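[1] Quick check, what structure comes out for this input:
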Amino acid sequence: MIEFEAVEKYFGDRHILKSITGSVSKGQVVVVCGPSGSGKSTLIRTVNRLESIDGGHIRVDGRDIHTVRNINELRSGIGFVFQSFGLFPHMSALDNVMIGLRRVRKLGLDEARQIAMERLAGLGLADKADSMPAQLSGGQQQRVAIARAVSMRPAVMLFDEPTSALDPELVSEVLAAIEQLADEGMTIICVTHEMGFARRVADRIWYLEAGRLLHNLDTEDFFKLRQAMRLEAASS
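    Model (predicted):
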């Protein structure tokens, strides 16, 4: 579903992504982790062209994304959930979910409302449909953002540290929402430091350091390696 082939990215003289190569199969959940500044967020932002690349290729469902002329068409098939929710503050939760359905998908009001309500209800937010973002907790706002992205029926969902702006007690509700999407067979790339979540949900884990993909392992093997590295560090 997603292929990275020798992807390079620079910010000025800084080499951010260094020959990243890897693939994500349909229905697979890949967690991307690594230290701050390793290029994790930049990597997933290249998938829907929020960041350009300076070398290599990225393909989504077989299409090189840089040959797609209509960027809105590309992004409508790739859901993206940001750290900071990204809701429109002057719109209700329902209207936030409906906006893409109306403006991008060109659906009628009734159909858009029905889809939006179904998605909000599926994430436990049916009773918050008329609430404004300022009236919602951080966890509720992030779940509205997830509902908005998923309502577009994307082939792929990208999450950029979706719990990093949340108080600790709100983290679990957002991770549960992502876990629900994984159970439904959604193809997901999630940048996160929540290793318990990664262990439960991820099929593979990519570990980035200094712009390089150092490890691309199935989840069980990654945690075996992590444990071995901890034991080695403790004994040295």
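[2] CA atoms for contacts and neighbours, from now on please.
    Will do.
[3] Now do the strands in the protein.
    All strands of the chain, identified by DSSP state E, fall at 2-11, 14-24, 29-33, 55-60, 63-64, 78-81, 156-160, 187-191, 204-209, 212-218.
[4] next up, for comparison:
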Amino acid sequence: MTTPSSTGTAPARFLLLGDSHAGPIARAATAAGLPFAGGPVGSGRDFNVGFFDIRHDDLVFRDAAVQERHRGFLAELGVAGIGQLTVPLVSTFGLSAHFFATTENWRIYRSTDGTFAPGFLAGGLFDGIVRAMARDALAFYRHVLDRGLRVLAVLPPQRVPGMSDPQVFAAAQETIRRALVALGVEIVDLRARTTDGTGRQRAAFCEPDDPIHGNLAFGRLIVADLLARGL
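    Model prediction:
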């Protein structure tokens, strides 16, 4: 299935830049006839560390294909650089928490019984490790905020694949959420509407036969939230 990267001929309401979790947002916006530019440009693992540079005060993605798509989106919006945007930026970069939560990465921090020390997942060491894992995602948000953009980040579906630890997923997501809030990013958080009593994504909002992604219904809730925020 292909994911739309823009829709409509009316002026775009926002620029969407993200990983695969941006796909349901793009599909839902297209289905609703909501004009936007952008879409998913790669895998979540590619947008945490070392994925962009700043040249002449402009943001340049290191991956040539991503940069080409990024420049195309900006051309649709009639601007030469991301700092010239006059519409909000919606992004999912840095929020694929299941990569941070890969079980093997945290083995050395567990006790012999397989548990973490009390308070570890809420402590400074864990917080610092996760922020280091996502350091350039956070730098991306800082850069665009410093240019005066309105920036919204969308929390991912609450789905944890088998390779990842659910406790670490939740704690890492909270670390990134807090970091983004401190920077001034608006957080689109639909957990109260899309999760069950265990905090996991309800089946009605999951992509079938897929361990991590949300479906079109999830994307529609995100789009409705964006509209409610005035986008």
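[5] Would you give the TM-score for this superposition?
    The pair, once superposed, lands on a TM-score of 0.33 when counted by TM-score structural alignment, normalised by the length of the second structure; 135 aligned residues with a C-alpha RMSD of 6.1 Å.
[6] sorry, back to before: among the strands of the first structure, which is nearest Ala116 of the first structure?
    Across the strands of the first structure, Ala116 of the first structure has its closest neighbour in strand 78-81 (14.8 Å, C-alpha to C-alpha).
[7] Packing partners of the closest one?
    When contacts are defined as 3 or more C-alpha pairs under 8 Å, 6 or more residues apart in numbering; DSSP states H and E, strand 78-81 of the first structure sits against helix 138-151, strand 156-160.
[8] in the last one, what's buried?
    Using 16 or more other C-alpha atoms under 10 Å as the burial criterion, the residues of strand 156-160 of the first structure that qualify are Val156, Met157, Leu158, Phe159, Asp160.
[9] Nearest to Arg199 of the first structure among those residues?
    Out of those, the member with the shortest distance to Arg199 of the first structure (by C-alpha to C-alpha) is Phe159, at 16.4 Å.
[10] Any figure for the gap between the closest one and Leu225 of the first structure?
    Phe159 of the first structure is 25 Å from Leu225 of the first structure, where distance means C-alpha to C-alpha, to the nearest Å.
[11] circling back to that earlier point, could I get the helices and strands packed on strand 78-81 of the first structure as a markdown table with distance to Val24 of the first structure?
    Putting these into a markdown table (distance: least, C-alpha to C-alpha, whole Å) gives the following:
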| stretch | distance to Val24 of the first structure |
| --- | --- |
| helix 138-151 | 19 |
| strand 156-160 | 10 |
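[12] Could you report the neighbour count for Arg193 of the second structure?
    When neighbours are defined as other C-alpha atoms under 10 Å, Arg193 of the second structure has 12 of them.
[13] Where does it sit, in terms of helix or strand?
    In the assignment (DSSP states H and E), Arg193 of the second structure maps to helix 191-194.
[14] Contact partners for Ser151 of the first structure?
    Applying C-alpha atoms under 8 Å, 6 or more residues apart in numbering, one finds that Ser151 of the first structure lies in contact with Val97, Leu101, Ile115, Ala116, Arg119.
[15] And the residue nearest to Leu183 of the second structure when sequence neighbours are not counted, how far from Val181 of the second structure?
    Among residues not flanking Leu183 of the second structure along the chain, Arg142 sits closest, at 6.6 Å (C-alpha to C-alpha, 6 or more residues apart in numbering). From Arg142 of the second structure over to Val181 of the second structure the distance is 11 Å, taken as C-alpha to C-alpha.
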